[in-house]
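> Make a model of this:
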Amino acid sequence: MKRKPSEQEGTPSKRAPRQDPVSCELCRRKKLKCNRQQPCSSCVTRQLPCSYGASVSSSNISHDQPADSTRDTKAISDESRVPTANIVVARSDGQISRDRNESVMTADWLEKIVLGDRVPTGMRATRRGLNEPSKADVKSPGQAVAGNPLSISWTASSENPATVQLPSFLPKKAEAMTLFQYYNKYIDYLYHIILPDRVKEQIDAIYQAIKDQEQLNLNHLALLFSIIASSLFLQLSIESSVHAEACSREYIFLTGAALMQSNYSAYPTIEGLQAMLIVAHNLSNTNCHPSVRAVFVHGAIVSQAKSLMLHCIDSPQFEKKADADMMEVELKRRLWWDLASYDWLLGFLSGPQENTYLIHPDHMNVQRLANIDDTIPDSKEEHSLPTSTPTKMSYSLERLKLAEVCREIVDAIAYENLRGREVSYDKILELDRKLRQAYDFPAFFRLDSVSRHQYASLYHHRPAIAWQRCLLHQAYHSRLCRLHRQYLIRGARDPTYSYSHVVCLQSARKVLEIKRIMDDDEPTFMPPSSVVWSVMHHVFMAAVILLMDVCFNWDDILADKRKEEVLDACRMLSKAQQSSSTVREGINAMMEVLQKHWKVSSSKQSAVASSPVINSMEMGNLARDLSPTTESQTADLKPSLTDLPSSAMDGTGETLEDIWTEMLDSSGNLSFDTPDWTGLLTELTNATVSY
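You can find the predicted model right below:
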């Protein structure tokens, strides 16, 4: 039946003809999204002429920014501009479980949360992302100016790393240089593995190549992306760890994509290795996209360094030419020793790499680091300055000394640890002696009042040295504490191990003292030390050591003074919670686990107290039962989140102090029938942490 004409009115009989293209010629050719302005944002970013062709009249070009524009081209301020990330983050939360009967279980668990961007995956999924942190009171130089954010609505990691158009994700040159300067001032002093003047020339070359429409050096591009990732993560972590994680994820992906497109695995370069090391040092490569994750695995970095023959720079078969660039050779030594130090330090930390390392000292021939800045003196024969002269490499030299001792510790105790045997206490004392021998710093790295006054002017002109001084002392005291902590409780009751008990307490107190120096002394840490999770990790570890000692000696004559000492450390953590969302999430995650197991142990002890007469054998069985072995056994003991105070996870200083006070007040009810806190702390080792 035919339809009436009136019913067909307004219904087109066929598709309207296709309109002329409205994107500019560059965006059409490169298949980029054009915002249709004159000039468009893509051409402005690349500093290229923007042409729409004769077929498109100027009246067809919209000068209004569309809602779905992919890039905002507003200029950043002179200090910096930090992206307010609207990136969709796709995460996969992995879980690992470790079952070890050691007395160091609390510390092992805490050491697994070393980087801030690992913390959210160590928290329950129902808690992640629920409480978006408010704007922090503490701001670092280079932080975004309110009202002038760079709105990021693109997701690079959704594309194929082998074909993604890398130049399209470059920031404007002014932005890139600002982030590079931020990296030089606040990040590079820890791992000085670049030559700033050389990298600046490489960044200039990148943008010049874009302007001239020439081919880019993808390894230089990877290095720039890694620097941007590090700078943005540190800046954004102050306000929002979610945004910091999202931005770093995108730029790590771009770093990996640039390396893949350059065929870096087959043709490695120094710049590519620098990019990999920057990601490994400053970011969590486990958070990056799976398509590029393998690029940043520690073993892959070591393999690429060996492909560059860095492990045999000074072997006779590789004689250096008379006209060789000696600073280039020294840079290669820096990269190798930085990687070796990193490898050996990892061997004495909890995780899958514990008790092992990849670089053996007998399988390399590389001269020691020269104590110089970034230029070779006129005398090339002996260009290294005395260690008493502060340089950019002074910190790296001391870090290498610590790493070598950590390697010796692994060599000495790995055999017993991997077989579940107790290490001889005489061996522990010998390793303690080696650590203390390495704890002999140049005068400008010492913390005594005389040295601090003597080098006050040096710290004012070179604040990085003052910061390195504090970080070095924290690192040494943390390792000393780790070496002895399995004897902390045992040493309080057995004079044979009393030295370890004293060392643990002294080291914990020293870590807290160093944190006070960071906060109170000049020059002030920038960014503040309270926003750096690795620093606050040491503080939390020290607080737990002191807490354990108070709980074991709860009836000591100095118990009240020790409780106040613990609460002082708790107040440091409370202050840090208010300074950084990343630190807040880390502390909340650890407090949730710690408080939960504290209550479990208390309920177990209450059951013991209410039971009839229990003989020694039954008490021993009960002590072993304090460690849940099956999921069904654990289910009845675990308090739910509703059992905790509603504000236990909100990061307020008062609540955190209340929780620690409650634990201190209930310490007399805890059971310490075994030499260690195995019963209370076993499940802490099995906490859900993503690697």
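> Please count neighbours and contacts with C-alpha atoms only from this point.
Will do.
> pretty sure I489 contacts T674?
No - with contacts counted by Cα atoms under 8 Å, I489 stays clear of T674, the gap being 9.4 Å.
> Neighbour count: those two, which is higher?
I489 (24 against 14; other Cα atoms under 10 Å).
> That one sits in which helix or strand?
helix 488-493 (DSSP states H and E).
> Please apply the same query to H192.
Short version, using DSSP H and E: H192 is in no helix or strand.
> From A464, how far out is it?
Distance, H192 to A464, using Cα to Cα, to the nearest Å: 11 Å.
> Next: R624.
Using Cα to Cα, R624 is found at 49 Å from A464.
> out of those two, which sits in the busier spot?
Ranked by neighbour count (other Cα under 10 Å), R624 and A464 place A464 first, with 22 against 15.
> Contacts only, for the more buried one.
Y189 (Cα atoms under 8 Å, 6 or more residues apart in numbering).
> Tell me the secondary structure of it, please.
Using DSSP: H, G, I helix; E, B strand; the rest coil, the structure places A464 in helix.
> any idea how far it is from A576?
21 Å.
> for L179, same thing?
Taking Cα to Cα, one finds L179 at 25 Å from A576.
> How many residues are close by S284?
Neighbours around S284, by other Cα under 10 Å: 20.
> Can you mark which positions in whichever strand or helix holds C470 are buried?
Using DSSP H and E, C470 sits in helix 463-484. For helix 463-484, burial by neighbour count (16 or more other Cα atoms under 10 Å) applies to 463-474, 476-484.
> from the chain's centre, how far out does the helix or strand containing M177 sit?
According to DSSP H and E, M177 maps onto helix 173-186. Relative to its chain's centre, helix 173-186 lies at 19 Å (Cα atoms, centre = their mean, to the nearest Å).
> Please enumerate the strands of this structure.
For the chain, the strands defined by DSSP state E cover 83-85, 150-152.
> Run a quick neighbour tally on the nearest residue to G668 once chain neighbours are set aside.
Distances taken as Cα to Cα, 6 or more residues apart in numbering place W554 nearest to G668, at 6.0 Å, with adjacent residues excluded. Other residues near W554 come to 20 when the count uses other Cα under 10 Å.
> how about this one, so we can line them up?
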Amino acid sequence: MPKDTANPIPRQRPVSCRLCRTRKLRCSRESPCSNCVARRVRCELEDAVLPARVLVPSQATSVASPRNNGGTSTSDPDLVERIRKLEQIVERQQRLTSDHSPRTTSHASDIGSSSDGTQGQSHAFEELHVTSPLYSQNETRGVPTDEHLDKDVAWLESIYSGHVNLSGNKIPTNPVVFRSCPVQHIASAQTYITHNANSFGSSPELIRCVWLPQYAEAKILVQKYVDVIDHVHHVIHTPSIMSVVDEVYGCLSQQGQVKPGSIMLLLGIFASSTHSWVHVDAERGLFEKPEVANNQSPLWIKALEDVLDIAHRTAEVSTEGIQGIIISFFTLINFEGYSRRCRALYYNGLLLARELGLHCLDHPVNAARANTAQTEMGRRVWWYLVASDWLISMVSGVPQFEEVEPHSCLHRGFAARFEGVARGIYQCHPRQMVTRKPLNINDEDIVDGMSRVEQPLSQPTDMTYSLLRIKLAEISRHITDRTPLVMGFEGGYNTGPSHDVVMDIDTEIQTLINEDLPSWTSMPAAEIVSIYKISPSKAAHIAQQGYMFRSLLYAQRCKLHFPFYNRGFKDATFATSRDVCLQSARLIIQTEMNIEYMNLRYSVRYKFIGLLMSVFMSSLVLLMDLCHNRSSSRREKQRVEISDALGILEAARHESEVAARFLDSLVLVLRKHKVSPTGQRDSDITKPMFNPDTRFHGDLTTDTSLRSASGCNGDNINMVDGEELSSYFNDIAQSFEQGDAESFDWDSIFSGLKSSFV
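Below you'll find the predicted structure:
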């Protein structure tokens, strides 16, 4: 009899569970079956049919309805298959919940208690079931909510955004150890030490060793920084800095684990203190000669870079670490310029600051911590980075200049490029930060739970200079915003803002001078003590800050008008730019000479590249003025101004390699192009009178030009070939009086200098 193929019988499922089949027992075909329940073992029944009691009323109705409609019976294969899949999903969810819920607490404690990260990384895969909200109690019931879905998405995003480290120990990290020795021995100490491996037959391991000075020596270096350098870039909390020294050396003495941020802060301070070590510091008793200390500064910066390289890959760098990066950046730029290495250090600090959330300290989610000391220090650190970013975007390169007369040697000279890598670009946009500016208060007023009451800028505090610097940086950002990066000129580079934009920005600078520039910026220290009732040492710092800010302000204005300076001698349209640029250059020199006259000369001022570059630019502007006005009645005053400018570089050449490079390059290039002296130096020079109320558009007389009070007038300063610099440049001034500005190949002269302005 043929088989009935119209209604094939479906393949039967296994009758018994695995245990019953193995032991030849009669299985109840329920999950779990009675035999497995009696023996307390897990029932493995494929395609189990659960008792009818697990079905909800809706399911029972759906099964019975086909029979009532005359359709197929309840054994319909499709219907049974759908029910079976639903039962499997419920069973799987229940099994996962029972397997993972007891392990959640133990895994979290293991990962949280991991000291070196190894144990936490080994459990990275298991965290998938623990930290993900995918396995919450609500979702085991099959009802996921929008909140849980959002948590799932956020957790998945953390995987590829780097917040969860899935690489484990695949990327090796070089260890670093810290030891102390006398500061005189650090230069010759070994930077790597040998560590014997534990396993038999393995080769020894080289470990980076960072040598620190002894405890008493470290305190001297930190005190040197507080006394001389801190007021220039105030990013640390001075009253608590010695506690950082105690903490670090306490860990070293107990052979404990030190915090990377604290170590980086001390390394930055050591680098700054040794770089600024001068002859007057001999009384501190650490170094026999300043050169010995100066040579150690690069070693400290290298040590900080090594610690940073390891710390930012294995741990979170704290605010103290970013403070150390800022101090090292300031030190490095002073003896190396805005080099690639210096840029890398700065951008590392900016990246780590964002990682810490310093750019959003005043976001509403951080409202509970808004008035803490840590948050206020974070504001100081963040805004120092922001102000530096904006200043660099404007002053990292002298813009190239447009040619009006293509055949003019003079205009071709000013078309020479002094390009900077970061010119026209900044990283910190105001719309991408939610951090208020720091308060104008002293360090002693920074405590947890403090109010946000601050002093006006007319009242000098520890932060007033930094806040003025931020105002100047905002003007630099406005210049960058109004200067498109690509203008389509020669080489596709930006030629700088238009003259209309320059005049608009100049109005902002003039407003800053008239309305926001405090009177104390031009006061001597004694007057500051009398008016503001502060200590003489702090008054000296404030007076220095005032003159430093004025120099920065004048240099900013001089540089702003510099592209139109030369054209102003022939085109009346640019005459205002010519006058403002020239007057700003004179005020830069006047400010530096007033420091000598008022006995404000601080020993490390020649270590700051900002001062040296301002003076160098002023020298170029004054030389050009002498070229064009050789028949002017002020020619003797012009010679005195140039002599003063170059005298500052002469005095600085023995304390700053940057100043020596500036001066030597100018001399060599002028000699190369046969700019030879034709006369003798006139030593009849009038003594200046100090006028603290001088402004940009005021009258500039020879009474404001001062000779060097330190005796560095050039008569005993020798160049490489032995000629006297002051005499050389004064004789060149005479040759400029008698010559023609068009006779000099300014294109080659300025291109040969190969100088970039920070």
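> before we move on, the earlier item: of the strands of the first structure, which is nearest E618 of the first structure?
Shortest separation from E618 of the first structure across the strands of the first structure is recorded for strand 83-85, at 57.8 Å, computed as Cα to Cα.
> you'd agree A569 of the first structure is up against E513?
No - taking contacts as Cα under 8 Å, A569 of the first structure lies outside contact range of E513: 9.9 Å.
> between the two, who's got more neighbours?
More crowded of A569 of the first structure and E513, by other Cα under 10 Å: A569, with 22 against 16.
> Quick one: map that one onto the second structure.
Residue pairing (TM-score structural alignment): A569 of the first structure is matched to A645 of the second structure.
> For that match, list the residues it contacts.
By Cα under 8 Å, 6+ apart, A645 of the second structure lies in contact with 589, 615-616, 618-619.
> And the furthest pair within the residues you listed?
I589 and F616 (10.0 Å).
> Of these two, which one has the most company?
Ranked by neighbour count (other Cα under 10 Å), I589 of the second structure and F616 place I589 first, with 26 against 23.
> Can you report how many residues lie near Y384 of the second structure?
Using other Cα under 10 Å: Y384 of the second structure sits among 22 other residues.
> got the contact list for it?
235, 466, 470.
> aligned partner of it in the first structure?
Checking TM-score structural alignment: Y384 of the second structure goes with D338.
> Also E320 of the second structure?
In the first structure, E320 of the second structure lines up with E271, judged by TM-score structural alignment.
> ok, now which ones touch that match?
E271 of the first structure makes contact with 219-220, 222-223, according to Cα under 8 Å, 6+ apart.
> and if you look at F540 of the first structure?
If you count contacts by Cα under 8 Å, 6+ apart, F540 of the first structure has them with 569, 573.
> Please report the distance of the residue mapped onto it from the second structure from V278 of the second structure.
In the second structure, the residue matched to F540 of the first structure (TM-score structural alignment) is F616. To V278 of the second structure, F616 of the second structure is 23 Å away according to Cα to Cα.
> S180 of the second structure now?
Distance, S180 of the second structure to V278 of the second structure, by Cα to Cα: 24 Å.
> D745 of the second structure now?
Relative to V278 of the second structure, D745 of the second structure is positioned 40 Å away (Cα to Cα).
> same check, this time on M487 of the second structure
From M487 of the second structure across to V278 of the second structure, the span is 46 Å (Cα to Cα).
> between these two, which one's more packed in?
V278 (19 against 14).
> pretty sure the more buried one is touching V228, no?
No - counting by Cα under 8 Å, V278 of the second structure sits too far from V228 to count as a contact (11.1 Å).
> Quickly list what's touching both of those two.
Joint contacts of V278 of the second structure and V228 (Cα under 8 Å, 6+ apart) are V604.
> Looking for the alignment partner of W520 of the second structure in the first structure.
When the first structure is aligned by TM-score structural alignment, the residue opposite W520 of the second structure is F444.
> correct me, but that match touches S451?
Yes - F444 of the first structure sits in contact with S451 when judged by Cα under 8 Å, with a separation of 6.4 Å.
> And these two? Which one has more around it.
Neighbour count, other Cα under 10 Å: between F444 of the first structure and S451, F444 has more, with 22 against 14.
> neighbours around Q432 of the second structure, how many?
10.
> scratch that, R516 of the first structure is what I was asking about
13.
> Look up how far A733 of the second structure lies from the counterpart of it in the second structure.
Aligning on TM-score structural alignment places R516 of the first structure opposite M593 in the second structure. Per Cα to Cα, M593 of the second structure is found 20 Å from A733 of the second structure.
> and if you look at V222 of the second structure?
Distance of V222 of the second structure to A733 of the second structure, computed by Cα to Cα: 45 Å.
> neighbour count winner among these two?
Between V222 of the second structure and A733, counted using other Cα under 10 Å, A733 has the larger neighbour count: 30 against 19.
> The more buried one -> the first structure?
A733 of the second structure maps onto L664 in the first structure, by TM-score structural alignment.
> Its match touches K563, doesn't it?
Yes - counting by Cα under 8 Å, L664 of the first structure does reach K563; the two are 6.9 Å apart.
> Show me the common contact partners of those two, please.
Common neighbours of L664 of the first structure and K563 (Cα under 8 Å, 6+ apart) are 547, 550.
> Which residue lies closest in space to G272 of the first structure, excluding its sequence neighbours?
N219 (5.2 Å).
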